[in-house]
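K.L.:
sequence and predicted structure are below.
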Amino acid sequence: ILQIGRQIFGKPTFPNAEVEGLPLPPVQLSLTSWKKQISEIRKLQLRDDDVVLCAYPKAGTHWVWEVISMLLAGQADYEPRAKELLMMDVTRVSKLDKLHSPRVLNTHLPFTMLPAEQMLSRRLKVVHVYRNPRDVMVSMYHHLKQFRLVGTESVHSFVKTFLAGEVIYGHYARYLNQMNRFMNENPELPIYSVSYEDMKSNATDTVRGLAEYLEVPATEVLIADIVAACAFHKLKKVDETKEQVTYLGFQIGQKFYRKGEVGDWENHLTEEEVEMFDREFYKVLDNDRFQFRHKL
């Protein structure tokens, strides 16, 4: 067990698990163990029309998942199920097998823990969402506090925890490194990367680009309808009506929307912390594929 909540900060209510060196959330009561779950995920039978959405936590997965679901359906109607019901990480493979097609599977796991060979052989559509690391850190802090996965530490102390990679799913830069490496090593599988900031600043072009990548017909009217339906405040409200997953006693779909802003880090970090954050984060990041925008 990785004790992310150290004694000096006060321990979290639910300590994290660890598999193959990767910190993971406390195991779902519905799962036997993370080790078994990862083993089954690697053997998950994929389908030719599956779409796989990959992202580090708090990068904007919910938002893009809803957009993709609407594009595949050809209408701006909300998916009645919570995203987590199609999340490989926390859903039993036997349940994923029973879901009707097309499935918009989603995950925070690295490719080493996914059925990557099938993704390659089937040439699946894979979408990657990324977000500037300062906002990811702040959003993750508030997220973990909600789920009691951090103790009494302040956001200022959490900066160091985040930069040490002692958070669920490990270091954000290492996640981006493995994504870049997989893309370089497998050019025959084009992965569509979209940034959270681009979604915020030009949602219309982003939705249009996703439709083109997914090779689904999308009129300008449909694109406009999806953009309107997926406004942050609307998604936050509609999530209250979805079929939810209970996790650690919480209805987790209702816990993921907070502010949805770009640049919220300015409300939390001092100038010295920003300088330290950037310096330490870029020591770990080994590529410049993903261009971050910290403000709009």
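P.N.:
Looks like it came in fine. This is a predicted model, so every value here is computed, not measured.
K.L.:
okay, CA-based contacts and neighbour counts for the rest of this
P.N.:
Will do.
K.L.:
helix or strand: which one has residue 150?
P.N.:
If you go by DSSP states H and E, residue 150 is not part of any helix or strand.
K.L.:
correction: residue 105
P.N.:
strand 104-107.
K.L.:
mind checking how far that strand is from the chain centre?
P.N.:
The chain centre lies 9 Å from the centre of strand 104-107; the measure is CA atoms, centre = their mean, to the nearest Å.
K.L.:
so for the following helix or strand past that strand, what gets flagged as buried?
P.N.:
Downstream of strand 104-107, the next assigned helix or strand under DSSP H and E is helix 116-121. Neighbour-count burial for helix 116-121 flags 116, 118-120 (criterion: 16 or more other CA atoms under 10 Å).
K.L.:
could those residues go into CSV alongside distance to residue 244?
P.N.:
Converted to CSV, the buried residues of helix 116-121 look like this (distance: CA to CA, whole Å):
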residue, distance to residue 244
116, 28
118, 29
119, 28
120, 31
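K.L.:
A further structure is provided below for comparison with the first:
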Amino acid sequence: MKPLLKDNGEPFTEVLEYDGYLFPNMLGCQQDIDVAEYLASIDELGFEGDEMCIVSYPRSGTHWTYEICNMIKTGRSDFTDTLMPMLEYSPREHLKTAQATNRIYSSHMYPKHMPKQFMAKRCKIIQVYRNPKDVAVSLFNFSKKVTHQYSTGDMGFSEYLRHYRSGNVLCRSWAQWIQEWNIFKKENPDYPLLQIAYEDMKKDLKESVQRISDFLCLNSTPQLIEDIADKCEFNVMAAHKNSNIPQNMELITDIKNTHVFYGKGGVGEWKNHFTVAENEAFDKDMETILPELSLNITYEL
């Protein structure tokens, strides 16, 4: 177990450090578990090739994309009212439920930590990404609502931003995470992986839903695409989620009347938090990284 320390030397959370990545301290909701053994155990779920996984850095639209994918795969514009199955977070029975139903998983892991059989079977992957400044703000706000390993206690935003930039946070830094998946895509150009930007979904959700449907080769009807785009418009979806809180939400938060995974969902919220100096320093960090990514990083609409 590795403590992550505040500037004053006090720990603000604990993680499991393994193979260049910072994993949650309760893999699969289990305490005192060996990371290598856990990764081997999820590989034993057995994958047949028709499964898919949504991968993202935290607070990048994972739950939003999951709802869209579930609607496309089921052919109905109905919301799910349970927590999304995540390979590194969810109990084994939740992963088995996904296996027996829509066969959609999600993860914040690096590609090298994904189940080997999943990758060998070339199961489809959707990588959803969001501009790193809004991710920082969303993660910080999320950290104030939860009681588990994302919690930052009384830490202020400026200090949190320093830890986020340096990778002293769960999942390491946004830059490290996005580079790992960029390298994978370059080295495996034929792997079925769709990259989709959070900001593009905000700008034209119907087009994004169509792209996902085409990628999954499911020939969704124009009416279904329209219905999904209407139901999953962010404010509509968030209103539904906040009125239908999953029963097991108490595992991660003490908040009773809000679905903590759905925040404002806006683009450009970073401008209300970053100082001029912080923004300039962040842009300096990104100078050598962004040109290598070939991704559409949009900071405001």
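P.N.:
Here it is on my side, so go on. Remember, it's a predicted structure, so these values are computed and weren't measured experimentally.
K.L.:
hmm, back to that, how close does the strand holding residue 105 of structure 1 sit to structure 2?
P.N.:
Compared with structure 2 after fitting, strand 104-107 of structure 1 deviates on average by 0.6 Å (mean CA distance after the TM-score superposition for structure 1).
K.L.:
next SSE after the longest strand along structure 2?
P.N.:
What stands out as the longest strand in structure 2, according to DSSP state E, is strand 11-18. As assigned by DSSP H and E, the chain's next helix or strand after strand 11-18 of structure 2 is strand 21-24.
K.L.:
how far away is residue 86 of structure 1 from residue 262 of structure 1?
P.N.:
As for residue 86 of structure 1, its distance to residue 262 of structure 1 is 27 Å (criterion: CA to CA, to the nearest Å).
K.L.:
whoops, I mixed them up, residue 268 of structure 1
P.N.:
Taken as CA to CA, the span from residue 268 of structure 1 to residue 262 of structure 1 is 13 Å.
K.L.:
looking at those two, which is more packed in?
P.N.:
For residue 268 of structure 1 versus residue 262, the count of surrounding residues by other CA atoms under 10 Å is larger for residue 262: 20 against 14.
K.L.:
show me where structure 2 has its helices.
P.N.:
For structure 2, helices defined by DSSP state H occupy the ranges 35-43, 62-74, 92-100, 116-120, 132-143, 157-166, 174-187, 198-203, 205-216, 222-231, 234-243, 276-286, 290-293.
K.L.:
now those in JSON lines, with distance to residue 11 of structure 2?
P.N.:
Output for the helices of structure 2, formatted as JSON lines (distance: least, CA to CA, whole Å):
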{"stretch": "helix 35-43", "distance to residue 11 of structure 2": "21"}
{"stretch": "helix 62-74", "distance to residue 11 of structure 2": "28"}
{"stretch": "helix 92-100", "distance to residue 11 of structure 2": "29"}
{"stretch": "helix 116-120", "distance to residue 11 of structure 2": "34"}
{"stretch": "helix 132-143", "distance to residue 11 of structure 2": "14"}
{"stretch": "helix 157-166", "distance to residue 11 of structure 2": "12"}
{"stretch": "helix 174-187", "distance to residue 11 of structure 2": "21"}
{"stretch": "helix 198-203", "distance to residue 11 of structure 2": "32"}
{"stretch": "helix 205-216", "distance to residue 11 of structure 2": "40"}
{"stretch": "helix 222-231", "distance to residue 11 of structure 2": "41"}
{"stretch": "helix 234-243", "distance to residue 11 of structure 2": "32"}
{"stretch": "helix 276-286", "distance to residue 11 of structure 2": "24"}
{"stretch": "helix 290-293", "distance to residue 11 of structure 2": "31"}
